[in-house]
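**Student:** coordinates for the following, if possible.
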Amino acid sequence: MSLHAALGYSRHDPLAVTLVLRFPGTAREERWAFARDLLDEGMRATAGLSDVRIRCVDQEQLLVELCNRSGYVAMILDRGDVRGFLHDCDLLVPVGRESIRPRLDAFLATLLP
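**Tutor:** Okay, here's the model as predicted:
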């Protein structure tokens, strides 16, 4: 089965990337969120242990495997495209400069009187 996959990133959640899978001929869409670092690590070596696993197939291809109770999907992504995506993420929020403190403070304020 052929899927459409799109990577996404938001400076509002700087530690995560999203992978949206769209199933042709249907309105079905699956959204996965995982660590930006995991995607970056997977560009160099096998990364991930459970729901998301990423590894290089060769110099041009990256294998992304997703699994949960609903099923399993494996897809090949172009490493050049992923490299460009990670570069764009780095332009928005450089690696090491991700700050979740303002969001954490806002969340904690909703929990504490």
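
**Student:** from here on, just use CA atoms for contacts and neighbour counts.
**Tutor:** Fine.

**Student:** quick one: list the elements packing against the helix or strand harbouring Thr110.
**Tutor:** Secondary structure assignment for Thr110, by DSSP states H and E: helix 101-111. In terms of contacts (3 or more CA pairs under 8 Å, 6 or more residues apart in numbering; DSSP states H and E), helix 101-111 is not packed against any helix or strand.

**Student:** got the buried residues for it?
**Tutor:** Residues of helix 101-111 classed as buried by neighbour count (16 or more other CA atoms under 10 Å): none.

**Student:** so how far is that helix from its chain's centroid?
**Tutor:** Relative to its parent chain, helix 101-111 has a centroid offset of 24 Å by CA atoms, centre = their mean, to the nearest Å.

**Student:** please provide the structure for the following sequence as well, for comparison with the first:
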Amino acid sequence: MSTVIEQAVQARMVASSPRMETVPATLRYDLEDPFAVSMAFPPRATLEGVEVSWAFSRELLAQGVDGPAGVGDVRVRPYGYDRTVVEFHAPEGVAVVHIRTTEVRRFLERSQHLVPAGREHQYLEWDKWDDELAALLEEYS
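**Tutor:** Below is the predicted model:
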């Protein structure tokens, strides 16, 4: 069984103009970080002209399809019929995208088959975390 789930989605970028540009994006879930999901945007959809990926809590995404969730850099909320809004807050500004809720739910269901919600801690590689923590503490001592 694969330890990574990727799903292409169409994201509608909300801009100040009345037109919303549709761009491809990729939702990703990796067993190596069972608490997180990421959403990547191609170079043409970013200010820097390079692929940009945002990582955030899978739980945040799951909560946001049913009601407003998040208070930090990433916020998620339902919007109208079959739309989920994801806001990405950065010093350069805020990017707002709309994604079909059915696509988000399908992605979340696939990730739940790999790692059920509430059991993420069982999939952590504690030895790896111990090594990384020891290296980090060594760096600052």
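
**Student:** got the contact list for the residue positioned nearest the centre of the first structure?
**Tutor:** What sits nearest the mean C-alpha location of the first structure, by CA atoms, centre = their mean, is Val17, with 3.5 Å. Shown in contact with Val17 of the first structure (CA atoms under 8 Å, 6 or more residues apart in numbering): Leu7, Gly8, Tyr9, Ser10, Ala33, Phe34, Ala35, Arg36.

**Student:** what does the first one align to in the second structure?
**Tutor:** Right, Leu7 of the first structure. Alignment note: Leu7 of the first structure maps to Leu27 in the second structure; criterion TM-score structural alignment.

**Student:** ok, that match touching Ser38?
**Tutor:** Yes. The pair formed by Leu27 of the second structure and Ser38 meets the contact definition of CA atoms under 8 Å, at 5.7 Å.

**Student:** more neighbours, those two?
**Tutor:** Taking other CA atoms under 10 Å, Leu27 of the second structure and Ser38 do not tie; Leu27 has more neighbours (21 against 17).

**Student:** tell me the secondary structure for that one?
**Tutor:** Under DSSP: H, G, I helix; E, B strand; the rest coil, Leu27 of the second structure falls in the strand class.

**Student:** now do the contacts for the closest residue to it other than its chain neighbours.
**Tutor:** Nearest residue to Leu27 of the second structure in three dimensions, chain neighbours excluded: Met39, at 4.6 Å (CA to CA, 6 or more residues apart in numbering). Residues in contact with Met39 of the second structure (CA under 8 Å, 6+ apart) are Ala25, Thr26, Leu27, Arg28, Ser53, Trp54, Ala55.

**Student:** picking up where we left off before, any chance of the contacts of Val17 of the first structure in a markdown table with distance to Asp51 of the first structure as columns?
**Tutor:** Shown next, in a markdown table, are the contacts of Val17 of the first structure (distance: CA to CA, whole Å):
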| residue | distance to Asp51 of the first structure |
| --- | --- |
| Leu7 | 17 |
| Gly8 | 18 |
| Tyr9 | 19 |
| Ser10 | 21 |
| Ala33 | 10 |
| Phe34 | 9 |
| Ala35 | 12 |
| Arg36 | 15 |
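
**Student:** out of the residues you listed, which are buried?
**Tutor:** Buried among those (16+ other CA under 10 Å): Leu7, Tyr9, Arg36.

**Student:** would you map the strands across the first structure?
**Tutor:** 4-9, 16-22, 29-35, 52-56, 61-68, 71-78 (DSSP state E).

**Student:** and these, which is most packed in?
**Tutor:** Mean neighbours per residue, mean count of other CA atoms under 10 Å, is largest over the strands of the first structure for strand 52-56, with a mean of 20.

**Student:** picking that back up, tell me which of the contacts of Val17 of the first structure you also see in the second structure.
**Tutor:** By both residues aligned by TM-score structural alignment, their matches' CA atoms under 8 Å, the contacts of Val17 of the first structure still in contact after alignment to the second structure are Leu7, Gly8, Tyr9, Ser10, Ala33, Phe34, Ala35, Arg36.
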